[in-house]
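In: Okay, structure incoming, though there's no sequence with it:
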């Protein structure tokens, strides 16, 4: 995934990475927005330093660590990926509060249509801004979208030094248990 030139990465600015989603998922994971590398690759969480894929496996959601290019396999496990804000940027701090609020509105519509059992927003600041819940903490939220429960997870970006891969995997595993998803690490990969 690292074979992109600076020009190719810049050309990916404002692109949209299509959702990996279907109706009735167990968990719909929701990133903040695609980074330039993800947009250039066309896959979610594609930057090599991003810990989403390793943490997803370590928490038991997948039987092996998937590559970003294998993201469609998530559907077979009842999982999906979307974003709060669709457009790609170099950094999340390039997004405006208005974009986050509009993203929260559009995400709510998407969740109402797809009806996953859980929406898991990876990034507490993105969750707080998108839904106007300034004091929200990591973990299950009181908010529901229709019948969908909401969980705020730590941001898996390598820049998030407050969380180790292991502590993130523990939080993701708490969600997995609450969602009734079996520990797939024991399955043959």
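Out: Everything's here; your move. Predicted model, so just to flag it, every value in this text is computed and none were measured.

In: Could you use CA atoms for every contact and neighbour count after this?
Out: OK.

In: Contacts for stretch 129-138 next, please.
Out: 84, 97, 100-105, 124, 127-128, 151-154 (CA atoms under 8 Å, 6 or more residues apart in numbering).

In: ok, second structure coming up, stack it against the first:
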């Protein structure tokens, strides 16, 4: 699954791993029930709701997308602890190379597993990767019923405001 990245992005969004539809289409967050694209727009990151096939337009807004783990699965719970740890290590190297202002990991469970931070909560983190600040966002998967599109958009908007002022 190719990343959508460039040097010096404002925010690099990081999914857990590609779902099967994402892997099949080559477009991040491609499953129709995934709320990433609607929430990204609703939070003010994009002026309109982008389709997964328009993912490259993110770069024009200073945004990008990558994943913690490259291996596609039907569900994130199919990933092993070792895959998460190795994914976190590789992600840190990628972030150090690309130097985005913010790394936004979508999924607190994935963040905890990848970076060994069992107490992490949604929101800004103490951890930095070089000069890159880290923010954990709710997982936009339709399986994450704890967050509505509205409450997710509010959290994404908190990051957007921080990214605009930092």
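Out: Now that the structure is in, tell me what you want to look at. Being a predicted model, the structure only gives us computed values, none of them experimental.

In: And the TM-score between them?
Out: After superposition, the two chains reach a TM-score (TM-score structural alignment, normalised by the length of structure 2) of 0.99; 165 aligned residues with a CA RMSD of 0.6 Å.

In: Show only the entries of the contacts of stretch 129-138 of structure 1 found in helices.
Out: Here DSSP state H is the test, and those give 97, 100-105, 124, 127-128 as lying in helices.

In: Any chance of CSV for these, columns distance to residue 48 of structure 1?
Out: Shown next, in CSV, are these (distance: CA to CA, whole Å):
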residue, distance to residue 48 of structure 1
97, 27
100, 25
101, 29
102, 29
103, 26
104, 27
105, 30
124, 22
127, 24
128, 26
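
In: so which of the residues you listed is the most crowded?
Out: residue 127 (28 neighbours; other CA atoms under 10 Å).

In: Translate that residue into the numbering of structure 2.
Out: Taking TM-score structural alignment, the alignment pairs residue 127 of structure 1 with residue 111 from structure 2.

In: list the contacts for the residue nearest to that match when sequence neighbours are not counted?
Out: Distances taken as CA to CA, 6 or more residues apart in numbering put residue 105 closest to residue 111 of structure 2, at 6.4 Å, once the chain neighbours are dropped. Residue 105 of structure 2 is in contact with 13-16, 111, 134-137, counting by CA under 8 Å, 6+ apart.

In: Out of the residues you listed, which two are the most distant from each other?
Out: 16 and 134 (14.9 Å; CA to CA).

In: Settle it for me: which of these two has more neighbours?
Out: The residue with more neighbours, out of residue 16 of structure 2 and residue 134, is residue 16; 26 against 22, by other CA under 10 Å.

In: how near is the aligned residue in structure 1 for the more buried one to residue 149 of structure 1?
Out: For residue 16 of structure 2, the aligned position in structure 1 is residue 32, judged by TM-score structural alignment. Going from residue 32 of structure 1 to residue 149 of structure 1 by CA to CA, to the nearest Å gives 18 Å.

In: And residue 55 of structure 1, by the same measure?
Out: 21 Å.

In: same thing with residue 56 of structure 1?
Out: 19 Å.

In: Between the two, point out the one with more neighbours.
Out: residue 56 (22 against 19).

In: tell me the SS of that one?
Out: Secondary structure, DSSP: H, G, I helix; E, B strand; the rest coil: residue 56 of structure 1 is helix.

In: now the strands for structure 2?
Out: Remark: strands assigned in structure 2 by DSSP state E are 11-15, 63-67, 102-106, 123-129, 132-137.

In: looking at those strands, which is closest to residue 152 of structure 2?
Out: Counting by CA to CA, residue 152 of structure 2 lies closest to strand 132-137 out of these; the figure is 7.8 Å.

In: For the residue lying closest to residue 154 of structure 2 once chain neighbours are set aside, grab the count of nearby residues.
Out: Counting by CA to CA, 6+ apart, residue 43 is the residue found nearest to residue 154 of structure 2 once chain neighbours are left out, at 6.4 Å. Counted with other CA under 10 Å, the neighbours of residue 43 of structure 2 add up to 22.
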